[in-house]
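1. this one's structure only:
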């Protein structure tokens, strides 16, 4: 390392949110980019995952990046004149972990591509005693997605570019209850959700019950005026077309009679039923049924539903991390 390094990368090459969202990173490319410790830190700083510069707490002058063999990442920030030091992970998403940064970045990539935890452990050469570590990092990353969705709630429905009502199917579903009186009693989680046709937009929210008083405010909260709502015949939906003075269209589909309305094949709820199936299969397969963590499971599914086929899903997640752990 020749000379003093006062910044990890030239600020001009730090990626913006749009650039990072558009970046298509594959696992081979990630591995090659982070083989060397300094290259790894520069890769992370360019994506705003680590501080690019640090000021000495005493002099307020730039500290330099020094080799630090005792550190898990091989470097730390230091001002020799004032005996000031700071970890390269300070205030970052990685600060509280002792896992090598290289391994964390790979774990994040594999998790973003929805690989099972046992496969992640195998790819990273982690034994069965590391299962708790992978579970904890999965929880951390779900927390990021939950925070992003809470900060940026997504309205769905409304009118399309041609002024036509956007169709949203709604339904309620019970997650992880005991079926057929088998096994230990579990109360389960009632979830109210909506799925926009033709898009990957959806929402899921846990509800204490399925009454009109509970569900109608959620329709008004999540659905834009003009939405064409399709539901089953649950009594709580009877007055949806009257909400807000009549800002919604509403059609009812009765499952017991048909798979779709014989008079209008577009009146059905097959998309949201498919969403429930995928959500339950996903949550049960990889994460179990922790009551405490259940809301984060839903937030993760909603985010994955939007980017499940995107080659830039890792970049989208890095944007979320960078925005929440901002160094500005």
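-> That came in fine, so what should we check first? Note that the coordinates shown come from a computational prediction; the quantities given were computed from them, not determined experimentally. Numbers count the residues shown, from 1 in each chain.
2. CA atoms for contacts and neighbours, from now on please.
-> Noted.
3. break down the stretch 201-328 of the chain into its helices, ranges please.
-> Assigned by DSSP state H, counting those that start in this stretch, the stretch 201-328 of the chain shows helices spanning 212-222, 270-286, 294-307, 313-324.
4. output those as CSV; include the columns distance to residue 159.
-> Shown next, in CSV, are these (distance: least, Cα to Cα, whole Å):
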stretch, distance to residue 159
helix 212-222, 14
helix 270-286, 19
helix 294-307, 20
helix 313-324, 27
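5. make TSV out of these and add distance to residue 52 and mean neighbour count.
-> Formatted as TSV, these follow (distance: least, Cα to Cα, whole Å; neighbours: other Cα atoms under 10 Å):
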stretch	distance to residue 52	mean neighbour count
helix 212-222	39	15
helix 270-286	35	16
helix 294-307	29	20
helix 313-324	12	21
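6. let's bring in a second model and compare:
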């Protein structure tokens, strides 16, 4: 199993240009398995060039006092249970799409031009990939902070205006970012009451943490819950991102979230996945390293047939 690699786009081109390299890369990241045990005769079968497991072992079966020979006809696709099962496009195209998906600079239009796949096909595959990101966030997330640690928290609304109406209907998100580290949390909240926001903070931030927030009444009693609370200055008044009272880091996090979320045509059911993608990029800021961990996350959600 690959314990760490960093692949750039040029190196990915080299991989997808050779079918053996594609297979080896998928083997190394446990997206495919090399061998399975035949459920009929127990033989170990290797994956063939057509991505199939086919057992042709000749077995002897007792028939009365005599023995008869029979060829085992166990068959199963090598893509069974994997992310690629029932795919109508090639593995190399899917690998390329996965790389473009985690590269925030690539639009659907650009991905369609590069892969010659229709925008509808790409949107469908990106939807499957969002499930991988969400699963990773749900299984790998951990609490932020602790004694001696500073976490900036803030809330923001994400949505779009309808025609000329002043009202913006969207999703309110409470976010936090740990200074000096990669840990963040982004949680949608149904309301902005003090009770709701404090419960989210208790779910995501360890006691003893110093919490820095804007001067909002919703956080005024947070010190009663085992935290140290400081109110932040306007980020324009402080250029020092590590000063004790500014909220520059969380403001930058909101900018990243807004850059991730499309301005138009956002489906409500996809909103959480956009937050999860920001979460994933913050943990793995390097594109090549991020691709490696995305491969492992895919294998964790879609383990191959054994």
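-> Structure received. All values derive from a computational prediction rather than experimental measurement.
7. now what about the TM-score between them?
-> With the length set by TM-score structural alignment, normalised by the length of structure 2, the two chains reach a TM-score of 0.85; 288 aligned residues with a Cα RMSD of 2.5 Å.
8. looking at the helices of the stretch 201-328 of structure 1, which is closest to residue 135 of structure 1?
-> The closest of those to residue 135 of structure 1 is helix 270-286. By Cα to Cα, the value is 9.7 Å.
9. quick check: the aligned residue for residue 278 of structure 2 in structure 1?
-> In structure 1, residue 278 of structure 2 lines up with residue 301, judged by TM-score structural alignment.
10. sorry, slip of the keys, the one I care about is residue 27 of structure 2.
-> Under TM-score structural alignment, residue 27 of structure 2 pairs with residue 45 in structure 1.
11. tell me how far the match of residue 278 of structure 2 lies from residue 20 of structure 1.
-> 22 Å (Cα to Cα, to the nearest Å).
12. what strand or helix carries the match of residue 27 of structure 2?
-> helix 37-46 (DSSP states H and E).
13. buried residues in that helix, which are they?
-> By neighbour count, with 16 or more other Cα atoms under 10 Å as the criterion, the buried positions of helix 37-46 of structure 1 are 37, 38, 40, 41, 42, 43, 44, 45, 46.
14. can I get the residues you listed in JSON lines including distance to residue 192 of structure 1?
-> JSON lines is the format used below for the buried residues of helix 37-46 of structure 1 (distance: Cα to Cα, whole Å):
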{"residue": "37", "distance to residue 192 of structure 1": "47"}
{"residue": "38", "distance to residue 192 of structure 1": "48"}
{"residue": "40", "distance to residue 192 of structure 1": "43"}
{"residue": "41", "distance to residue 192 of structure 1": "43"}
{"residue": "42", "distance to residue 192 of structure 1": "44"}
{"residue": "43", "distance to residue 192 of structure 1": "41"}
{"residue": "44", "distance to residue 192 of structure 1": "38"}
{"residue": "45", "distance to residue 192 of structure 1": "40"}
{"residue": "46", "distance to residue 192 of structure 1": "40"}
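15. list just the nearest of these to residue 176 of structure 1.
-> Within the buried residues of helix 37-46 of structure 1, proximity to residue 176 of structure 1 (Cα to Cα) peaks at residue 44, which comes in at 38.9 Å.
16. ok, back up a step: packing partners for the helix holding residue 45 of structure 1?
-> For helix 37-46 of structure 1, the packing partners by 3 or more Cα pairs under 8 Å, 6 or more residues apart in numbering; DSSP states H and E come out as helix 27-33.
17. in structure 2, what stretch matches the helix it packs on?
-> By TM-score structural alignment, helix 27-33 of structure 1 lines up with residues 9-15 in structure 2.
18. what do we get in structure 2 for residue 202 of structure 1?
-> Using TM-score structural alignment, the equivalent of residue 202 of structure 1 in structure 2 is residue 184.
19. was I right about residue 54 of structure 1 contacting residue 77?
-> Yes - between residue 54 of structure 1 and residue 77 there is a contact under Cα atoms under 8 Å: 7.0 Å.
20. what do those two both touch?
-> 63, 64 (Cα atoms under 8 Å, 6 or more residues apart in numbering).
21. looking at the two, which is more packed in?
-> For residue 54 of structure 1 versus residue 77, the count of surrounding residues by other Cα atoms under 10 Å is larger for residue 77: 26 against 22.
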